[in-house]
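Trainee: okay, structure incoming, though there's no sequence with it:
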């Protein structure tokens, strides 16, 4: 099974809601980035994302978090790729002083499954 992983600090400027919450689109953007990384490693092409068959928002993502986005190949067709995504919070701010803690185990925040397609002629 092929997997790609990205880690990122979530800036407080990315928070849009009370409690420093980040919107769900933030996770989907990260899934796009890590899915593109996976496609390049597997196929030598960025691929075209066709859509999600499921998205589950399981826990909050907040400004000050460190997150890990993972894309894992689930199924490979002739041109289609089914990919499972998971966003985990691996570090979280402990208080307003800048202290933070490593979460062990990480907090699973978002899960999704989507389909990417490699164009037949390799172009968009």
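Mentor: Structure's in. What do you need? Keep in mind the model is a prediction, meaning the values are calculated, not measured.
Trainee: make it CA atoms for all contacts and neighbour counts henceforth
Mentor: Will do.
Trainee: which strand in this structure has the most residues?
Mentor: Ranked by residue count and defined by DSSP state E, the top strand of the chain is strand 100-117.
Trainee: any chance you could list what contacts that strand?
Mentor: 27, 47-61, 79-94 (C-alpha atoms under 8 Å, 6 or more residues apart in numbering).
Trainee: please identify the buried residues of that strand?
Mentor: When burial is assessed from 16 or more other C-alpha atoms under 10 Å, strand 100-117 yields the following buried residues: 107-117.
Trainee: list just the nearest of the residues you listed to residue 38.
Mentor: Checking the buried residues of strand 100-117 against residue 38 by C-alpha to C-alpha gives residue 116 as the nearest, at 10.5 Å.
Trainee: tell me which of the contacts of strand 100-117 fall in helices.
Mentor: Assigned to helices by DSSP state H, the following of the contacts of strand 100-117 qualify: residue 27.
Trainee: which SS class is residue 19?
Mentor: Assigned with DSSP: H, G, I helix; E, B strand; the rest coil, residue 19 falls in the helix class.
Trainee: check contacts around it.
Mentor: By C-alpha under 8 Å, 6+ apart, the neighbours of residue 19 are residue 62.
Trainee: so how far is residue 82 from it?
Mentor: 34 Å (C-alpha to C-alpha, to the nearest Å).
Trainee: got another one to weigh against that:
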């Protein structure tokens, strides 16, 4: 089945960043990291989305939905992704998610870690990205 002729080619674009979560970002017992850390990663990914789709850094204007599904810990390796799901004149709706792809295992040793297969989904969100008018 062919997409509609007026379908915007930007819809479906996915951008992913991968980041190690340093121990300096742990704020709570058990080396837990606050949820704002992942939301900040979504902002970085959304900036790249805006650059790729509109040639401008744009502005992440807000979230209409955020769900924290599992804890993020210092020593995690996170993948943060955003997909363009709707394109308006100056706005873009993004579906965002973050997954832990590797996690520290301090019980096995001070530098022990393992790859998670499958990755652990930790945050999902829907975001609004605004870009300058043309």
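Mentor: Arrived safely. Fair warning: this is a prediction, and the values are worked out from it, not measured in the lab.
Trainee: let me see the TM-score of these two.
Mentor: TM-score of the superposed chains, computed with TM-score structural alignment, normalised by the length of structure 1, equals 0.94; 121 aligned residues with a C-alpha RMSD of 0.9 Å.
Trainee: on that earlier part again, among the contacts of strand 100-117 of structure 1, the buried ones, what's the ChimeraX command?
Mentor: Typed into ChimeraX, the line below selects the buried ones among the contacts of strand 100-117 of structure 1, using 16+ other C-alpha under 10 Å:
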select :27,47,48,49,60,61,80,81,82,83,84,85,86,87,88,89,90,91,92,93
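Trainee: now, the contacts of strand 100-117 of structure 1 that are in strands?
Mentor: Those of the contacts of strand 100-117 of structure 1 lying in strands (DSSP E): 48-57, 80-93.
Trainee: now check residue 112 of structure 1 against structure 2: what is it aligned to?
Mentor: The pairwise alignment with structure 2 assigns residue 112 of structure 1 to residue 125, based on TM-score structural alignment.
Trainee: contacts for stretch 70-77 of structure 1?
Mentor: By C-alpha under 8 Å, 6+ apart, the list of residues contacting stretch 70-77 of structure 1 reads 1-6, 31, 34-35, 38, 81-87.
Trainee: buried ones in that stretch, by neighbour count?
Mentor: 70-74.
Trainee: ditto for stretch 36-50 of structure 1
Mentor: Going by 16+ other C-alpha under 10 Å, stretch 36-50 of structure 1 has these buried residues: 36-39, 45-49.
Trainee: dump the residues you listed to JSON lines, plus distance to residue 12 of structure 1.
Mentor: Output for these, formatted as JSON lines (distance: C-alpha to C-alpha, whole Å):
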{"residue": "36", "distance to residue 12 of structure 1": "25"}
{"residue": "37", "distance to residue 12 of structure 1": "25"}
{"residue": "38", "distance to residue 12 of structure 1": "28"}
{"residue": "39", "distance to residue 12 of structure 1": "30"}
{"residue": "45", "distance to residue 12 of structure 1": "33"}
{"residue": "46", "distance to residue 12 of structure 1": "30"}
{"residue": "47", "distance to residue 12 of structure 1": "31"}
{"residue": "48", "distance to residue 12 of structure 1": "30"}
{"residue": "49", "distance to residue 12 of structure 1": "28"}
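Trainee: so residue 44 of structure 2 sits in a strand?
Mentor: No: going by three-state DSSP, the assignment for residue 44 of structure 2 is helix, not a strand.
Trainee: and it, what's its match in structure 1?
Mentor: Using TM-score structural alignment, residue 44 of structure 2 pairs with residue 33 in structure 1.
Trainee: again with residue 35 of structure 2
Mentor: Match for residue 35 of structure 2 (TM-score structural alignment): residue 24.
Trainee: check contacts around its match.
Mentor: Per C-alpha under 8 Å, 6+ apart, neighbours of residue 24 of structure 1: residue 57.
Trainee: identify the residue nearest residue 89 of structure 1 in space, chain neighbours excluded?
Mentor: Closest residue to residue 89 of structure 1 in three dimensions, ignoring its sequence neighbours and counting by C-alpha to C-alpha, 6 or more residues apart in numbering: residue 67, at 4.4 Å.
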